[in-house]
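Asker: sequence plus the predicted model coming up.
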Amino acid sequence: MEVVSISLFLLLAVVVSGAIARMLPVSVPTPLVQILLGGLIGLSTSYRVELDPELFLFLFLPPLLFLDGWRIPKDELFMDLPTVVELALGLVLLTVIGMGLFIHWLLPAMPLAVAFALAAVVSPTDPIAVSAIAARVPIPRRMMHILEGESLLNDASGLVCLRFAIAAALTGSFSAGNAALNFLWVAGAGLAVGVLFTLAVTRAKAWVTRGWGEDSGSQVLVSLLIPFGSYLLAEHLHASGILAAVGAGVTMSFAEISRQALAATRMRRNSVWDTIQFALNGIIFVLLGEQLPAILACARQTVAVTGHASPLWLGLYVLALVSGLLALRFAWVWVSLRLTILRKRLPGAAGSPDWRLVAATSFAGVRGAITLAGVLTLPLAMKDGSPFPARDLAIFLAAGVIIVSLILATVALPILLKGLTLPAEPSRQAEEDAVRIATAKAAMRAIERHQHALAEQHDDPDLYAAAGARVMDFYRERIDGLSGEGSDMMRAQDRLVSEFRLVGVKAERERLRALLRERAAGSETARKLTRELDLAETRHRA
């Protein structure tokens, strides 16, 4: 019963933190509010969350990474794939090695393997935290795509490195050759399991749907089970469950193209996954805040591991780690952008990227949910039963890096992003117009065939001709507007139509509420009309 009460309390804290973040007069990222609220909970209640590292990893990471892989724009990812790979793999390896050695030099009491583990958990970035920070100063779309792609891949690469570092700490030995071979198996098999598992499940689901129809609730539940199933299967094969979840998410987006679900199913599924993403990310940050009082209470004992007496040294160590991460990221981003995105997209342009672009990309490397989830998976004890060395110190430093990176990005990103533009990417308007015209022509041909078929079967062909003509007029207007010189005017008219339609929807809602209060409309009628108005509003706000 206590576990259920704590879970409900954490969910309530996530809801309250979101409301508080919107009420504040200044722009404060929701993750920071959640951390502060979690700290208040830790100070004011007797509840204490005892986190099982393996359970924590299993419950939080597979669905979050699966959703990242599912929703990330694939075309934009492939367009800047060299930059993304350099940031997600090259920068992670540089961070693990460079920061691992730096942490061990800075804190000799922390074993080298544990220092590498800490470096591995602070290497992944969190685009959700960046989005929250830049809510009022929008990040250029192309930069956000790069950050999303980097986060998707560096989550997996950082956590795989963490796995090797923990194994080295537990066994006391490390072989680069064996680690390289093991990495190939762990990564390759993990991705393969995620891809094959998802294809098998989606094919089975499509077969059942073709034969016996589709149930929206079951479809949503299957999508929730896929990341956990792929994770467990990969771990059973001693491969990476994290990479299996990522591979499953990427495969899901392609599998859905050929095996489309009903529109109602997609809407429900998107709503469920949006809620899960919001809840899991929020709970992780609230948990970080809830754990902070206990971590700070042990600060004096923790700092004793470093050979100092004052807990202020812990703050200095956090600042040193953040400075080292920023310096490494700035240097790597500068080189990466110079070698890839600028040279590739702007032939003949200057070789040096704008320093504001480099600085913004560097500060956007905010640490968040994945870092916390990773550091909390550090084992509680060694194989001989002794406490895992410097575990509390590693957790404190990782938590400090998350908080400080969030604060720095909150201050720096709005300044750096103001007026900043990335090198222009090719316009997709022509592609969109061509696709709209092609789909409209296909719709007209299908309507015409169906119209003739109905006219042959019934005695009143004029009825079907008139009904079909009304629908085809809509498609003809689309084709004429997009294929002629008046395409810009057509788009302007569409925007105005959407604006007027939203005004009408608002008036319909107000009148419907009045009719309900007057008991002139029944609840079932109101529910049906409300759903239709919701769909109309969603369409015209898109």
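Answerer: Here it is on my side, so go on.
Asker: alpha carbons only for contacts and neighbour counts from here, please
Answerer: OK.
Asker: where does R136 land in three-state SS?
Answerer: Secondary structure for R136, judged by DSSP: H, G, I helix; E, B strand; the rest coil, is coil.
Asker: residues touching the closest residue to it other than its chain neighbours, list them.
Answerer: Of all residues not flanking R136 in the chain, S27 sits nearest, at 7.3 Å (CA to CA, 6 or more residues apart in numbering). Residues in contact with S27 (CA atoms under 8 Å, 6 or more residues apart in numbering) are A21, I133, R136.
Asker: please pick the buried ones from the residues you listed.
Answerer: When those are checked for burial by 16 or more other CA atoms under 10 Å, the buried set is A21, I133.
Asker: out of the contacts of S27, who's nearest P379?
Answerer: Using CA to CA, I133 comes nearest to P379 of the contacts of S27, at 32.3 Å.
Asker: contacting residues for that closest one?
Answerer: Listed by CA under 8 Å, 6+ apart, the contact set of I133 reads S27, V28, P29, T30, A409, T410, L413.
Asker: quick check: the two most widely separated of those?
Answerer: Farthest-apart pair in the contacts of I133 is T30 and L413; separation 15.4 Å (CA to CA).
Asker: these two touch, right, G158 and A117?
Answerer: No. When contacts are counted by CA atoms under 8 Å, G158 is not listed as touching A117 (9.3 Å).
Asker: what helices and strands are in contact with the helix or strand S323 falls within?
Answerer: Following DSSP states H and E, one finds S323 within helix 312-339. Other elements packing on helix 312-339 under the criterion 3 or more CA pairs under 8 Å, 6 or more residues apart in numbering; DSSP states H and E are helix 91-106, helix 299-304, helix 355-363, helix 391-417.
Asker: in addition, the following structure is provided for comparison:
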Amino acid sequence: MDSVATILFLLLAVVISSSLARLTTLPLPLVQIALGALVALSVVPTVVLDPQLFFVLFLPPLLFLDGWRIPKEHIVRDRAVVLELALGLVLFTVVGVGFLVSWLVPAMPLPVAFALAAVVSPTDPIAVSAIAARVPIPKRLMHILEGESLLNDASGLVCMRFAVAAMLTGTFSIQAAFVTFLWVALGGIAIGICVTWAISKGKQWVTAHLGEDTSSQILISLLIPFGAYLLAEHFHCSGILAAVAAGMTMSLVEETGQALAVTRVRRAAVWDMVQFAANGVIFVLLGEQMPGILAGAVETVKLTGHREPWWLAIYVLVISGALAVLRFAWVWISLKLTLFRAKQKGQPLRAVSWRLIAAMSLAGVRGAITLAGVLTLPLALADGSAFPARDLAIFLAAGVIFVSLVAASIGLPSLLRNLELPPEAFDQVQVDRARASAAEAAIKAIERTQHAMSSGRSDADLYADASARVMELYRRRLDGRLQSPEAASLGRSIEAIERKLRVAGLRAERTELYRLSRNRELDSEAARKFIREIDLLEARYTG
């Protein structure tokens, strides 16, 4: 029962943290860490974490969702910059910070130092979004950060696995590591793709023969990342890359549009909850574990000859400064190379603002993946002895997360204000054409369906009237999209007015339905059905 009570308190802390973050305007992860520390200081029993179990529970769904939801076309467009940041910068960080930590903390073996450097290399766009909520992040910058985060999660955590393996076995060979990396990476990607594809085909067959059950479909989507991860680990491949590949394959499967609309709506809500809960619990657990981690880190620092615990703060600041310098240098070099390639191709060049480089550097906030990764460091070596400097490594990673969050909270809003980036690759004309094409397809489908339904019926005029009313909505859309730019702009203004009026009407409908339900003038089940329909319509007009 103690474990159940602790889990419930952690989830309660996640719920409370959302309101406190809005109230205090502090970044959500910082609030969650503070609440976790309060839980640790309370009478609630602390959690004894199993590193491998922690990794399996939290990382697969988060990585899967990142791969599922990230806009692929933006990664393809900015692939050079994304790859330079996600792969090149990770290796640059592992080498540079790894040797720095080994020199700075002699009590920490070099493989552990490299593991720490690898685990602090991934960035967290969710934390950046929470920090910059007051100042919108330019879309292209956010897309680059999302693409970088998706790939550097995998590359950083794979590097950490190699470093930990070197610590456990005492040997490391570059040639063997390269061959192993190919097997680990390619095998993980292949397994992630195959698992998602096979499950999707199975779902399609069942749906075609037995119909679609929304609850089962949602549960299957929750199980896919765990299945891909565990199968990849069974074959000694990267479960991390398997989860990412499974998510990206899931997005391609979804483009077939075979799932029911209600399934997609409910599944999106479930996954939003999973993402919020998983990210929140990770940070609350950090705060909850911090007293014990701090005590172990102090003992490790004493081995270096430093008796004062404030040396821990120096270590954190030095590592955070090194990460910032390395990232700034790499971003600057990356942008210069991008401009050089554009010049070679004869493309027009734009001056790169130092604010853009600073914003890209400061946006390298560490978050849930870093924390989840460092908490999976083994508790013991192969001979049963304690894993060296484990508590210190966890504390330093947590300190880097904290410093990066604070630095970004202070600096990003001013750097992002009025920051201009090259325009997005698509424009309003493209959107208008897509809407017009969809409207034409809808009109043709309505005509075919109306003819099929009314053929040979005596009340065929009823079907004709109904189809005319439905098609009128689509014809109005076509009229507005195929006019001159000035007329189209006016049409969009009218649409905006209509949306506000429709929303006002829907909200009035919902209020009245609630009143009828409270007064027992409407069956509660019917009320829930009507209100859900209104909610979906309102989401359409306000989303």
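Answerer: Right, received. Where do you want to start? Given the structure is predicted, the values throughout are model-derived calculations rather than measurements.
Asker: just the TM-score for the two chains, thanks.
Answerer: In this superposition the chains share a TM-score of 0.97, using TM-score structural alignment, normalised by the length of the first structure; 539 aligned residues with a CA RMSD of 1.5 Å.
Asker: re earlier: the helix holding S323 of the first structure vs the second structure, average distance?
Answerer: Superposing on the second structure and averaging over aligned pairs (mean CA distance after the TM-score superposition for the first structure), helix 312-339 of the first structure comes out at 0.6 Å.
Asker: which stretches of the stretch 101-250 of the first structure form helices?
Answerer: With helices called from DSSP state H, counting those that start in this stretch, the stretch 101-250 of the first structure shows them at 112-122, 127-133, 141-171, 176-212, 216-236, 241-258.
Asker: which non-adjacent residue is nearest the equivalent of V201 of the first structure over in the second structure?
Answerer: Structural alignment places V201 of the first structure opposite I199 in the second structure (criterion: TM-score structural alignment). Closest residue in space to I199 of the second structure, ignoring its immediate chain neighbours: I224 at 7.9 Å, by CA to CA, 6+ apart.
Asker: what residues sit buried inside stretch 450-465 of the first structure?
Answerer: Applying 16+ other CA under 10 Å to stretch 450-465 of the first structure flags Q451, L454, A455, Y464 as buried.
Asker: which residue is the nearest non-sequential neighbour of the third one?
Answerer: In space, not counting the residues next to it along the chain, A455 of the first structure is nearest to P461; the distance is 4.5 Å by CA to CA, 6+ apart.
Asker: check the gap between that neighbour and G468 of the first structure for me.
Answerer: P461 of the first structure is 11 Å from G468 of the first structure, where distance means CA to CA, to the nearest Å.
Asker: same check, this time on D392 of the first structure
Answerer: From D392 of the first structure to G468 of the first structure the distance is 71 Å (CA to CA).
Asker: more neighbours: which of the two?
Answerer: Set D392 of the first structure next to G468 and count neighbours by other CA atoms under 10 Å: D392 wins out with 22 against 18.
Asker: what is the distance between stretch 145-162 of the second structure and the centre of its chain?
Answerer: 13 Å (CA atoms, centre = their mean, to the nearest Å).
Asker: do stretch 92-111 of the first structure as well
Answerer: For stretch 92-111 of the first structure, the distance to the chain centre is 28 Å (CA atoms, centre = their mean).
Asker: can you tell me the SS state at the aligned residue in the second structure for V28 of the first structure?
Answerer: The equivalent of V28 of the first structure in the second structure is L26 (alignment by TM-score structural alignment). Three-state call for L26 of the second structure (three-state DSSP): coil.
Asker: from V365 of the second structure, how far off is L26 of the second structure?
Answerer: Relative to V365 of the second structure, L26 of the second structure is positioned 15 Å away (CA to CA).
Asker: who's more crowded, those two?
Answerer: The residue with more neighbours, out of L26 of the second structure and V365, is V365; 28 against 16, by other CA under 10 Å.
Asker: can I assume that one sits in a strand?
Answerer: No. Counting by three-state DSSP, V365 of the second structure is not part of a strand but coil.
Asker: quick one, what contacts it?
Answerer: V365 of the second structure is in contact with T123, D124, P125, A127, V128, I401, S404, L405, A408, counting by CA under 8 Å, 6+ apart.
Asker: helix or strand: which one has the most centrally placed residue in the first structure?
Answerer: The centre of the first structure sits closest to D68, judged by CA atoms, centre = their mean, with a distance of 4.3 Å. Assigned by DSSP H and E, D68 of the first structure belongs to helix 53-71.
Asker: what's in contact with that helix?
Answerer: If you take CA under 8 Å, 6+ apart as the criterion, helix 53-71 of the first structure is touched by 152, 155, 224, 227-228, 231, 241-242, 245-253, 273, 277, 280, 370, 373-374, 376-379.
Asker: do stretch 231-249 of the second structure as well
Answerer: 59-61, 63-69, 150, 154, 157-158, 183-185, 187-193, 195-197, 224-226, 228-230.
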